[in-house]
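K.L.:
I'll drop the sequence and a predicted model, then ask my questions.
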Amino acid sequence: MNNRSGNQHSATQDTKQGAISPRKLMTALLAPLFMALMAISVVNVALTPIAASLVASNSQAQWIVSGYALAFGVPLVAAGRIGDATGRRRMFIIGVGLFTLGSLLSALAPSIAVLIAARVLQGFGAGLFNPQTTGIIQQNFQGQARARAYGMFGTTVAVATVFGPMMGGFLIQLFGEALGWRLMFLINVPIGLATMFFSLRWIPADQPTTKNTRKQLDLDPIGMTTMAVATLAILFPFVQRGSNPWIWAVLLGGLALLWFFVHWEKRYKARKRPPMLDIDMVRDPAFRNGILIVTLYFLGNTSVWLIVPIYAQTHLGMSALGAAALTIPSSLISAFAAPWAGRHVLGMGRSIVIWGFAISIVSIAATMLAITPVENGQISVWVLAATLFGLGIGSGMVISPNQTLTLASVSPEISGTAGGVLSLGQRMGTAIGTATIPSIMFALVEGGFHWNVGATAAFGAILTTLTIGLAITIADRRRETTTLQRTKLEGQPEPGQPIGVGVHSA
């Protein structure tokens, strides 16, 4: 790996701390990412014991989930911009520190109010360090090494999503309901402290990668504030999951603020000032399509891991641990699929993402066909673990390759901001999917239909979402192929570049 510019370091460059190992660098980056993503799903199996322990209502318990989700999503883009402008390692360590403090306060919370506040702090910390992860990867890796790094990133995302409920169910079963949920949060504290220590040793110290200086730092405060409030307003109706009309009025207000934000950023750039988010970056077809692809995939994929435990526990009477165990095969195969996809994405381009969507769609269709026989006792419920196996393969072939190809279309100088936008797409997809798709199942069951009908309909909605994502990916592959043909006419691309995607050097 070569140096990218005078003020940037490669992952193997000598620093004051000594030679930086790429493996150590990725360990420092991915350990807190795993904790942050696992913290989203780990409480799903613990809400009932938490509510009993802290004497909380169902609506209060729901804010344990909602508060974290909102606080995670709101600062993503702004945090990426601040990291780009002032140094990513600093922002990364600050974020990990806040997440660790939030974890400790959550474990020791004496009341539901303190727990909700601690979860908000935990989510805010995750929102600060998450975009720095992609920015640091873009800054320190190139070519095939970067693709492998995003393969590891994809493995972390896939495994954390389904490992959370498993770990939560295991701790509650082993230590009891009163102590088990507290240990779910406490386990993050030593990991977070170790991450902060090793980040200083294993993550190269970076300098600002924009034209801002300390004396003339321009972070576009109006743009940052508007984007944060718009994100909060758009996410709120989905994480709150209420039916009051005023909640959806908040969504309309968020969309109006987003419209204002776009026009403000255009004006800010026209005045020769650095916008928080360069709208031209979002207009780039590779980047725009990548955001749509990841949003749609997370909208459908993450909903699966909510529907399956609910169906298995509430209707089939399985334990929390048993229901979570249904996800183990998919989790394990995704840990192998993502690195494999990382090794091949530079040669295959978007076609590998197409195959990932196709395998995911087949997996969801097979699950739909299996639900009624499971309901009738004709086949074992563990068949669902087999049908969902393909979803693990698909997620490994979609998430990390899409990350590689999407971020390859932007300059490393603004990769933290771009990573924040990409992460926001994931959070938006997760919030919308987990709010709307399970509600289809609940609405049909409450309307008098059998559970198998409700579950099949919910999986049908997931199938539709993934099919739309596949169509967008196919369209982007055509754009990619056209770009490749044009590039060949103009001259061979540099070795290691993704097919049809231009890589900008800092």
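P.N.:
Received the coordinates, thanks. Numbering: from 1, shown residues only.

K.L.:
Only C-alpha atoms from now on, for both contacts and neighbour counts.
P.N.:
Noted.

K.L.:
what helix or strand does the residue nearest the centre of the chain sit in?
P.N.:
Nearest to the mean C-alpha position of the chain, counting by Cα atoms, centre = their mean, stands Gln426 at 4.6 Å. Assigned by DSSP states H and E, Gln426 belongs to helix 415-446.

K.L.:
alright, now check it against this:
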Amino acid sequence: MDSSCPDTDAAAGARRDAGGRPPATTAGGAAAQHVPPGREPRTAAEPDADRWRILAVLLVAIFMSLVGVSIVNVGLPSIQEGLGASRTQIQWVLSGYALTFGVVLVAAGRAGDIFGRGFLFVLGAAVFTLASLAAGFASDPAVLTAARFVQGLGSGLLNPQGVGMIQQYFRGAERGRAFGLFGSVVGISVGVGPLLGGLLIHLGGAAEGWRWMFFVNVPVGLLAVALALAWFPRPLLRRGHGRTAGKVLSELDPVGALLLGTAVLALLLPFIEARAATSAWWWALLPAGAALLSAWLLWERRYRAAGRSPMVDLAIFRVRSFSYGSALIGLYFLGVTSVWVLLALYMQQGLGHTALESGLIGLPNALASALAANWAGRHVLRLGRAVVVGGMLSVLLGLALSVLVIQLEDRGIGSEWWLLATLVLVGLGQGAVVSPNQTLSLAEVPLEYAGSSGGIMQTGQRIGTSIGIAVVTAVSFTVLPAAGWAQAITAGFAMIAVIISCALAVGVADLRHRRRADRGPA
């Protein structure tokens, strides 16, 4: 983001060796493949004095963007009533955001690596804020859907810059703490969103209360932009380095960006449309998406072989911590995101609770997630992958106990409100998985690819989320007609547990590899 930062300049000037390995300089200033996370030697440059203010701005914007996602989930019936939208239109209100968000993540991360992360961050926050205002004033479903697409674009611009700037401005144990605070905000925002949405609908009425779910983003977005302009180091747009316009265009790798963006779009659309059940023809996009992804991989290899800077240096996947962490978090989001979709259906359609009551069920979970993320951020460099493995075990235990509560309630024993307690275990696990995994996965990635690498991980999360929701809800709705809501949610939770167990297997494999590496050769 700031050309005056020594870490950025050193990383931008780094070059690969003849074997095609990533540059030796990492975001922590250490050898990319040989230094365990958190043990990087301090470089000659002292940490930037503004780093904690920078983090505060990042957290404000991340809070806004994540509340903007979770708050909509409980407001779809209100939007349908207020605008007279069809089921398909409502589906696009929900999915339009996810599409543009997922499509631009990697390209936006790379653009931040080149142009300056602060500039792209401010632009993304401004776009998200203006789109939220437009969504609140929407007069019909088409306008609201268009605003949601633009919201996703803004969020896709700002999110990878946040990850990149934490990599850029924090080192060692401080980076773990920064990602821990990042995870705390994620946990709070995801939990507060549905509760706030339910409260706004309750106060504003079923027909018009949904508008305030978008208006609430505006003051937060304005605050984020104002603080960024006041606190971010100058210049926000990186200048100099003797690069011509042609050199900048080459580093952006527009063909690679187009191929990857189109591939992600083709892979996401069938699973998003599966929820609306509009046409089986959407599934024909899956082989097209796979072909585009193969073409992107081939292009990136050739682009690198020609001596240019690709959008993603595929050599980073040979950094074991990054490849393991990317696979783990993609699988984890494939499963865990559906928990809240199923619970919202169970509470509102299965048991007849209001949107506000449905939102309350996740509040203790969110608080537990925030506390766990903060704790894990402080201890992840000492405990390593064991934190992540322990977190997934906690999630599995919470799911099992939640199924027990649902089954007992179905038999007239106990109450569904016992879920407030069992979901705390899921929240504790969530906080111990997401941010610590990000810290460990990006620790050895070169700083010049911090944004695009973070974008890769987030893209995997978005694809995992879309596929997971489509598959898990399909399992539940298949069971529902014959067995009722309790059995349908149980089947869905069982599917989620199987997926998270696969992520757990990846985490255990990485943990064993790290322990063997620490022991060294026999």
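P.N.:
Everything's here; your move. Since we're looking at a predicted model, the values are computed, not measured.

K.L.:
What about Ser279 of structure 2, how many residues nearby?
P.N.:
When neighbours are defined as other Cα atoms under 10 Å, Ser279 of structure 2 has 10 of them.

K.L.:
Sorry, slip of the keys, the one I care about is Thr145 of structure 2.
P.N.:
22.

K.L.:
Once you drop chain neighbours, what's closest to it?
P.N.:
Val93 (4.8 Å; Cα to Cα, 6 or more residues apart in numbering).

K.L.:
thinking that neighbour is in contact with Gly152, fair?
P.N.:
No: counting by Cα atoms under 8 Å, Val93 of structure 2 does not reach Gly152; the two are 10.9 Å apart.

K.L.:
So those two - more neighbours on which side?
P.N.:
Legend: neighbour count by other Cα under 10 Å for Val93 of structure 2 and Gly152, higher for Gly152 (28 against 25).

K.L.:
Name all residues that make contact with that one.
P.N.:
Gly152 of structure 2 makes contact with 96-101, 128 under the criterion Cα atoms under 8 Å, 6 or more residues apart in numbering.

K.L.:
That one corresponds to which position in structure 1?
P.N.:
Matched to structure 1 by TM-score structural alignment, Gly152 of structure 2 sits across from Gly123.

K.L.:
Point me to the helix or strand that includes its match.
P.N.:
Per DSSP H and E, Gly123 of structure 1 falls inside helix 112-140.

K.L.:
How about Trp212 of structure 2?
P.N.:
Counting by DSSP H and E, Trp212 of structure 2 is found in helix 211-215.

K.L.:
equivalent range in structure 1 for that helix?
P.N.:
Under TM-score structural alignment, the match for helix 211-215 of structure 2 is residues 182-186.

K.L.:
Which of the three states applies to Leu217 of structure 1?
P.N.:
On the three-state scheme (DSSP: H, G, I helix; E, B strand; the rest coil), Leu217 of structure 1 is labelled coil.

K.L.:
Please report how far it lies from Ile93 of structure 1.
P.N.:
Per Cα to Cα, to the nearest Å, Leu217 of structure 1 is found 21 Å from Ile93 of structure 1.

K.L.:
Equivalent analysis for Thr231 of structure 1, please.
P.N.:
To Ile93 of structure 1, Thr231 of structure 1 is 24 Å away according to Cα to Cα.

K.L.:
before we move on, what about Leu424 of structure 1?
P.N.:
Leu424 of structure 1 is 20 Å from Ile93 of structure 1, by Cα to Cα.

K.L.:
Check the mean deviation of stretch 359-367 of structure 1 from structure 2.
P.N.:
For stretch 359-367 of structure 1, the mean deviation from structure 2 after alignment is 0.9 Å (mean Cα distance after the TM-score superposition for structure 1).

K.L.:
corresponding residues in structure 2 for that stretch?
P.N.:
Under TM-score structural alignment, the match for stretch 359-367 of structure 1 is residues 394-402.

K.L.:
what does that stretch rub up against?
P.N.:
419, 422-430, 493, 497, 500-501.

K.L.:
Lys269 of structure 1 corresponds to which position in structure 2?
P.N.:
By TM-score structural alignment, Lys269 of structure 1 lines up with Arg304.

K.L.:
Check whether the nearest residue in space to its match that is not next to it in sequence sits in a helix, strand or coil.
P.N.:
Closest residue in space to Arg304 of structure 2, ignoring its immediate chain neighbours: Pro310 at 5.8 Å, by Cα to Cα, 6+ apart. Following three-state DSSP, the label given to Pro310 of structure 2 is coil.

K.L.:
Now Leu251 of structure 1: which helix or strand?
P.N.:
Counting by DSSP H and E, Leu251 of structure 1 is found in helix 245-270.

K.L.:
and that helix, how far from structure 2 on average?
P.N.:
Taking mean Cα distance after the TM-score superposition for structure 1, the mean distance separating helix 245-270 of structure 1 from the aligned residues in structure 2 is 0.8 Å.

K.L.:
circling back: quick check: buried residues in the helix holding Gly123 of structure 1?
P.N.:
Within helix 112-140 of structure 1, the residues scored as buried using 16 or more other Cα atoms under 10 Å are 112-113, 115-140.

K.L.:
average offset between it and structure 2?
P.N.:
Looks like 0.5 Å for helix 112-140 of structure 1 (mean Cα distance after the TM-score superposition for structure 1).

K.L.:
How far does that helix sit from its chain's centre?
P.N.:
Mean-position distance between helix 112-140 of structure 1 and its chain equals 11 Å (Cα atoms, centre = their mean, to the nearest Å).

K.L.:
what's the answer for stretch 139-156 of structure 1, then?
P.N.:
16 Å.

K.L.:
cool, and stretch 403-411 of structure 1?
P.N.:
On Cα atoms, centre = their mean, the centre of stretch 403-411 of structure 1 falls 16 Å from that of its chain.

K.L.:
same check, this time on stretch 69-76 of structure 1
P.N.:
Worked out by Cα atoms, centre = their mean, stretch 69-76 of structure 1 lies 11 Å from the chain centre.
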